[in-house]
Each structure stands twice: as C-alpha cells, then as structure tokens.
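*Asks:* How does the following fold in three dimensions:
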Amino acid sequence: MIRIWGTKFWITCLIVAFFFFLVTFQVVVELGRFEKQKKKGLQDLQQQKQSHSLQIEIQGNVLHRKFENGLGEYPIMLWWSPLTGEIGRLRQCGDNSCFFTINRTYLQHSMTKAVLFYGTDFNIDSLPLPRKWYHEWALFHEESPKNNYKLFHPPAITLFNHTATFSRHSHLPLTSQYLEGLQILTSLEYFVAVEKKNILRKKLAPVVYVQSDCDPPSDRDTYIQELMKYIAVDSYGECLHNRDLPTEVNNPSFMDSAQFYHILAQYKFILAFENAVCEDYITEKLWRPLKLGSVPIYYGAPNVEDWLPSNKSAILASGFSHPKELAQYIKMLDKNDSLYVEFLQWKQNGRISNTHLITAIKERKWGVQDVTQDNYIDAFECMVCTRVWNNIRLTKKGLKEKQWKAEMTHLTCPAPKSFSFLPGRASKSSMRDMWKPSFEQSKKEAQALRLLINRNKNFTTQEFWNLVFKH
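*Replies:* This next block holds a predicted model:
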C-alpha cells in the first residue's frame, strides 16, 4: 500500500513538473517573440530616424553641392532663428537673388553676408560669435515687448543693422500688420444698425470684452475689473469671464471666424486693450471692432490717433481719469443714438479721412492675407537681400559701402506702470511682482548682452547672468 502511494506521488510530481516545464517553455517562447518584436520595433524606429536624418543630410548636401556648383555667386542670408524652417532657398528680390537658409554650417561660408533673427526666439544661449566684420545682423520682431524685454533697450536694439518691428521708425515698419487693407475698414459686411443693436441690448451688455491673455504688462484686467463696477460688460474670454460663447465658436481657432465676428458685431462697444503700452504697438484689438462696425474703447499705443480712420472713430480710455468716468460716458452714448452714430459715420459713408493711415497702407511693401503680395517676412528678407547687394555693387565700383544701423527708436517701450486711479499701488500682484521688476532687470540684461557681444567671442549663460547681477 505504501509502495503504491509512493508510486502515485512520484507520478504526480512528474506530471506537475512536466506541466510546469511546458508553461515555462511557452513563457520563454513568448518572451523571445516579444523581445524579437521589441528589438525589431526599435530597429525599425532607429532605421526611420536614420532614414529621416539621412534624408535631411542628403537634401542639405544636394543644396550645398548646388550652391557650390553655381549658386556660390549669391549672398547667403542665414536665419539664425529658424522662423522660416527652410533648409535652403534661392529667392529672387527684384533684380537681386539671395540664398536663404537655416543651416548654421553656412555661418563660416565666405558668402554669408547677413544673419537674421526673430526677436521672440533671440536667445543668449546661442549666438553667431565671433561676429565677422562683414556679417550684418537683421532683427524681425513684430510681437509684444513682454516676449523679449531686453531687445527694447538701446544697448540691445543697436546691435542690429536692419530692423522690421511694429515701430514706424524701423527700417521696415510693421505697425499695420493686422490690417488687411483700407477696404475692409469701410466694408459693411458685419455692420449692425443701431436700431437693431438697441433691441439686442435687452439680452446683451453695451460693452464686450474677449481676452484670454490675463494680467499682461498693461494691467488691462485691473482697469476693466474696475469698469465692471459701473457698467455691464459681457466677458467671453478667460480673463474676467462671465459669459460663455456658443460651443461651436468657443475655441481660439474661431477668433477670426465669421460666426464669431457676427457675435461681436451685435455689441455697441468693444473693449480694445493692448497687452503693452508702446508707441505704434497696435494689434487686431483695434482693427477688429472698426472692421465690424462697433466702437472700440481703446487703451494702448499713446499715438493711436495717428492710425485711426477718422478723428471720431474710437473712444480712448486714456482720456478719462477713472473707469467710472468712462462708464458714465458710455452710458450716455448708449442712450443717445445720434451721438453714438457719430462714431460710425466714417464707416457708413465709406470715407477714411486719416491721410497718414491711407499713405501707410498704400506704400507698404507687403500685404496681409493677400496672395498677390509678399507677406512681411518675405519683404523683410528682400529688404536685407537688396541692401547687401547694393553694398556689393558699391564695393565693386571702389566706393564706400552704406552703413546701416538700428536706432533706439526702432524698438522701444516705456516701463509698465500702474493706473493713476489706483491708490498708490498696483492692485494686481503680477504688475507689482513680475512686470515692473522684469522690465528693470531687462535693462541690465541689455547692458550685459552688449558688453559680451562687444568682446566678440562666445560666452556661457553663467557668464551672462553673472554680469547681469553684478550691475
């Protein structure tokens, strides 16, 4: 009996062991397959990366061979900030041709004549130093000063030879960059008559605000928050939000859609407050209500009147000592149709009386959303290309080259400041704790940048910041 039990025990053990062996073998096989698949996947991914890198390298080599075998007579314009993203392109600018590229290996090429920078991406971590005597630096910067404050101080902006900025004083002014043309200002496509607006007032506030970039250097939200105490404001954006847009347009990508425009056009007044206060810094915030047939309540560029279609087309918030005073004025216009319509007569009559605006739009060398014209980046490229070629021709004639240099007026903004109606302090911590200190520090950054570039050799970020905080 014991012998039989022992035999059964060993048979059971053998069966369990065999079963365990089969399971283990299957696991090993599956793991092997998984590892092979994983290895194959990694190999495929690596091959794809190598193939992509090889493709870019081949494209670069082809362009390089083409350039060396026939294009070498053309000046090279090197985009140090890869704004265009092009590996290489021979571009015709009138009677001139230049080779534009983001390939930094061309920095050492003898035909590289200009290095182009995009202001927002201008980074002290990587600069084309040492700067050769024949390398001209060109700056394209159309955006807000908050994106790169140090460029807005004389030591930094004067590092450049050529400029395209929102300032009318730059070599290629971009002040009207958000305005497609004069015709769109006088268009009545979205215009809503005052009689209909009065009916809509039963469900809409007299004023609308749409902004999702909250607490910028202009401190606009502080002003509008105070304004809301004295007059109703429908705020659709993230800042001071109190009303929702329809679901189908509740997305930043629909901010320029016809449906969104029709919603805004129903309002009598649109708050148009810039994110920074600089001369000539004028964005779509002003042009949008003018295009739609609403009255903009504007705060931003101190010289905005130079750009308005008529002398009575916008309400300037800076003309009122307190938001309460502005609210009272808006209420008065809201109740008096004849006074309100005075701000829209220029549009209804299709007559723009501002000769400065008319001349600026007609004479600019680029277009906005116009396939028949170059865009402003193309115009910037061609401006630099043409100037380089002009100097090449002067040199061939034995004449002195023309020296181009940016002036401090080409990009400048005052320090951010609090509104005068505030009781001796900024109510927003962002203004007090961030923007004012940031602006003051940017002065030191501009000085440090100038000193290091004047040494004309590469420097580290640690050297830069040590110099910034030393001053």
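
*Asks:* Please make it C-alpha for all contacts and neighbour counts, starting now.
*Replies:* Fine.

*Asks:* Could you give the separation between the terminal residues of stretch 301-317?
*Replies:* 11 Å (C-alpha to C-alpha, to the nearest Å).

*Asks:* which residues sit in contact with the residue nearest the centre of the chain?
*Replies:* By C-alpha atoms, centre = their mean, the chain has its centre lying nearest to Glu143, at 4.9 Å. By C-alpha atoms under 8 Å, 6 or more residues apart in numbering, the residues touching Glu143 are Thr120, Phe166.

*Asks:* what's the spacing between it and Val384?
*Replies:* Glu143 is 20 Å from Val384, where distance means C-alpha to C-alpha.

*Asks:* same thing with Pro128?
*Replies:* Separation of Pro128 from Val384 (C-alpha to C-alpha): 18 Å.

*Asks:* Please apply the same query to Val208.
*Replies:* Using C-alpha to C-alpha, Val208 is found at 42 Å from Val384.

*Asks:* packing partners for the one helix or strand Thr163 maps to?
*Replies:* Assessed by DSSP states H and E, Thr163 sits inside strand 162-165. In terms of contacts (3 or more C-alpha pairs under 8 Å, 6 or more residues apart in numbering; DSSP states H and E), strand 162-165 is packed against strand 136-141.

*Asks:* if we go to 10 Å?
*Replies:* Judged by 3 or more C-alpha pairs under 10 Å, 6 or more residues apart in numbering; DSSP states H and E, the packing partners of strand 162-165 are strand 112-118, strand 136-141, helix 376-396.

*Asks:* who touches Asn275 in this structure?
*Replies:* Neighbour list for Asn275: 144-146, 211, 213-221, 281-283, 285, 299-300 [criterion: C-alpha atoms under 10 Å, 6 or more residues apart in numbering].

*Asks:* Let's compare: structure for the following, please.
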Amino acid sequence: MRLAQRYGIALVALLLVGATVLFFWSENMMIYDNTQFNSPVELVWWSRDMSWNYDEQRQCGIHTCRITNKRSRRPLARGVLFYGSNIKTGDFPLPRSKQQVWALLHEESPRNTPFVSNKEFLRHFHFTSTFSRYSNLPLTTMYLPSGEALTSKDYYVTFGGKSRYGYRPSTSVVFLQSDCDTMSGREDYVKELMKHLPIDSYGSCLRNRDLPESLQKDYLNNLYSPELLRFLSEYKFMIAIENAACPDYITEKFWRPLIMGVIPIYFGSPTIKDWEPNNKSAIFVNDFQNPQALVKYLNKLADNQELYDSYRQHKLNRRNPISNKKLLHNLVTRQYHMGDSSPEASLFEKFECAVCYHVINTARNVRADSRHYNCPLEPVYAKMEGQKIPQNVADWRAAMEVGQCQAKILDEFFRRNIGFNDAEFDAELNRRIEGNNCSNSSNT
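*Replies:* All right, here's what the predicted structure looks like:
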C-alpha cells in the first residue's frame, strides 16, 4: 500500500512539473509568435552620416519592417544596413549575433571606399545591392530610365542635321566631365585624343567651351534635363569613359548619349557589350590600338551617313529597335531604376524592402562573394600613344592596395567579434604598412 502511495505521489509530482513546463513553453511561444507575427521585423541603418532621426514602419508586400537609425535598437534588429560610400573602418556593430544579417548598398565604384571590393570584406555580408549583376539587388542598368528612352526620338537629330553646323568640324565630339582624377585615367586619354581631333569640352575637366548660361547652374544634378539633352544631341559623338573599369559598372555616361541618338565613345565596364541595345551601338576604345587609330575611324563614320546610322538602330529600326534579349529581360525584371515615380521608389526604400524580405525568407548561411562587387585591384585604363601611363595611376594603385590591407584587417576583427574603434583600426593599419605586412593573406 505504501509503495502504491509513493508511486501515486510521484506521478502527481511529475504531472505538475510537466504542466509547469508546458505552461512556460506555451507562454514563450506566445511571446515568440507575437514578436514574429504582430511586431514588425526591425532593421537598423548603421551610419554616422545620418544625423537626423529616422524611424519608419514600412509595408513591403506582405511583410512589415521597422527601419530606424537608432543604434540603441540594434539588439532587437534582424538586419543592419550599410551604405558603402560612408562606411567608417572603425565603426561596426560588434559583437554581432549569428542571427543578424548585414546588408550593403553601394552603387558607386571603389574610389570612395577601396576596401569594399575585396572578398575578405564582402564575405561578412548576407545581402548586397551593387552594380554587379550577381548582387542580390542588381543596379546594373539603374541609370537607364526605360527602354522607351532608348527608342524615343524626343532628342533625335538626323545625320544631316548634325552635319549642318559649319562652326563645328564634321567629326563633332563632346566631352562633359567634372571629375578630373579617375582610376581609368579618363582625362589623360582625352588629352591624347585632343592632339588629333577638336573636342568641345564643357565640364571643369579640360574645359575649352562654356555651356549655355541656362545650363551652367548645377548641371551635375540635372544630367537628364531635356534642355541639356537637346543641346548635346547636336553632336555626332560623345566621350563616355567611366571613372573605373569594373564589370557591370555602367553609368549615365553610356546610356545618356544612346538616349540622345549620339554615338558613345566608351571605355569602362569590360562586360559592356552584354548590355548595349544592339551588337553595334557604341564605339569601344579598347577596339583600337591607340587614340590616333580611334580618330581615324571616327572621321570615317562622320562622313558616311549609312555607316554612322548603323550605330543608331535603336532609334531607326522601328520593328526591332533593341535586339539584346539580356537587356530587354533586365528592363522587365529590374527592381530599381532612375526616374521611377511610383510610391516608395527611391533606391534606399527599394533596398530597405529587399532586405526586409531577405531577412524573413532567406537562410542566414548565404554570404556575398567577390562577384557581388567585382573590381580589379590594379587600375585599368585605356591604351594610349607609346604605352603611356595615366598621370595618377600610381596613386590609385597605392589606394587600392591600402584598401586591400584594410579589408584583411576588418576580416580579422570581424572574426574576433569584439568591438573596436577608429584609433585601434588605424594603429593596426599603420603597423602593417610600416612593417610591409599588408600582403599577408587572411584565412579563408
């Protein structure tokens, strides 16, 4: 009898313990469910340059996310957002939980932040939005407003119309640039061209002409203004050299002349032919041995209407103006482009919603690799006369090497998962540079 009582008491105790565990488990699950399904997922912008208060709840399709720049909310955040142009090497949210997604937005070339292009840095990010077609939110064609802009004749000038200006040479070429120190050596190449061909240069780089007074005010922030496009469309050729030669890094320098019906003289992205409207839409600097050979071909085109217009089939072939299926597919599927006037269509809002969707639906073990921001360490520049090297190429080479060193240090610091500041980072960078230890490879 006593044995039966003991078993009975033990059974009751076990049931009480089980009920208690079940109660607390269900309470915790209710809290978890409430966090998951009633409270929005939180994302934190990590930038010292956001001095204003930013705290918004955004509906991204079926998902809701709270996006803020309040650093105090980082422990609650599922994702941390970085803008590549203002990342500071001594300012990262560490220690970092394994559940926290890091997301990078960087539409620029590596001139602002050279360490970003290195795999040692990129592999710490789960989500990227860059010019590369391989990033999670590609911005490859962001500077092309629409396919209609390519085919429209709003700014089109006939061959005869371009040739009627007696005060311009038959081979009329325009250069409009105000960034005079580039990794691609743009200004050095144009100087070489100018030795063989008159070029109208309106920007602060190599300027020899003044824009009409109505266009002189803030044209850099109005690169697609109708007045500017109409003015430039009277030229036959426009120099379109990017500030850096990275695969898929394509800016308005390529698209704008195409929109106007002007033939671009292009140097930059080595993958540019994947994106031109037709097989022959631009003149590529790399197809010529030197500037003199290029000028010879330009003169040939400028005096031959049939040959010249063969580069403008996106304007003239009404039945099939764009034959590039990759470009056509991109225009339909891309998530962001300039000129989108729909609600919440800014680049930053598109990025925020893309990351919101990503943190809710994608596994955390997916990481970025070098293809997500693919730029060469060695500056790439156009071929000039007598194998000349652009004036500032050594400085850019040194800057990229320092960037590589910075990326390796950041990689090691991130792996330690301990917070560090600017002074600690700079001390380590200086130690390696002085000891010539920047070339040491990080663990993979």
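
*Asks:* Weed out the non-buried ones from the contacts of Asn275 of the first structure.
*Replies:* Burial by neighbour count, 16 or more other C-alpha atoms under 10 Å: within the contacts of Asn275 of the first structure this picks out 144-146, 211, 214-221, 281-283, 285, 299-300.

*Asks:* Those residues in strands, which ones?
*Replies:* Of the positions in these, Tyr299 sit in strands, assigned by DSSP state E.

*Asks:* Which ones among the buried ones among the contacts of Asn275 of the first structure lie within helices?
*Replies:* Among those, the members found in helices (DSSP state H) are Arg220, Asp221, Lys285.

*Asks:* what's the counterpart of the last one in the second structure?
*Replies:* Think Lys285 of the first structure. Mapped onto the second structure by TM-score structural alignment, Lys285 of the first structure lines up with Lys253.

*Asks:* what helix or strand is the nearest residue to that match once chain neighbours are set aside on?
*Replies:* Spatial nearest neighbour of Lys253 of the second structure, excluding adjacent residues (C-alpha to C-alpha, 6 or more residues apart in numbering): Ala240 at 4.8 Å. Using DSSP H and E, Ala240 of the second structure sits in strand 237-241.

*Asks:* What is that strand packed up against?
*Replies:* strand 173-175, helix 186-194, helix 252-260, strand 263-267, strand 283-284, helix 291-302.

*Asks:* Contact partners for Asn147 of the first structure?
*Replies:* Going by C-alpha under 10 Å, 6+ apart, Asn147 of the first structure touches Gly119, Thr120, Asp121, Phe122, His141.

*Asks:* try 7 Å
*Replies:* Asn147 of the first structure is in contact with Thr120, counting by C-alpha atoms under 7 Å, 6 or more residues apart in numbering.

*Asks:* Quick check: it vs Thr247 of the first structure, distance?
*Replies:* 31 Å.

*Asks:* Ok, Gln46 of the first structure next?
*Replies:* Distance, Gln46 of the first structure to Thr247 of the first structure, by C-alpha to C-alpha: 43 Å.

*Asks:* Tell me which of those two has more neighbours.
*Replies:* Gln46 (12 against 7; other C-alpha atoms under 10 Å).

*Asks:* Residue in the second structure paired with that one?
*Replies:* Checking TM-score structural alignment: Gln46 of the first structure goes with nothing.

*Asks:* Which strand or helix spans Gln46 of the first structure?
*Replies:* Element membership of Gln46 of the first structure, judged by DSSP H and E, is helix 2-66.

*Asks:* Mind checking what helix or strand follows that helix in sequence?
*Replies:* Next along the chain from helix 2-66 of the first structure, counting by DSSP H and E, comes strand 76-79.

*Asks:* if we look at the helix or strand following that following strand, which residues are touching it?
*Replies:* The first helix or strand that comes after strand 76-79 of the first structure along the chain, using DSSP H and E, is strand 89-93. With contacts defined as C-alpha under 7 Å, 6+ apart, strand 89-93 of the first structure is touched by Ser97, Cys98, Phe99, Phe100, Thr101, Cys382, Thr386.

*Asks:* tell me which residues in strand 89-93 of the first structure are buried?
*Replies:* Within strand 89-93 of the first structure, the residues scored as buried using 16+ other C-alpha under 10 Å are Leu90, Arg91, Cys93.

*Asks:* Which part of the second structure matches the next helix or strand after that strand?
*Replies:* The helix or strand immediately downstream of strand 89-93 of the first structure is strand 96-101, counting by DSSP H and E. Aligning strand 96-101 of the first structure against the second structure (TM-score structural alignment) gives residues 63-68.

*Asks:* what sits up against the matching stretch?
*Replies:* By C-alpha under 7 Å, 6+ apart, the surrounding residues in contact with stretch 63-68 of the second structure are 40-45, 54-59, 356-357.
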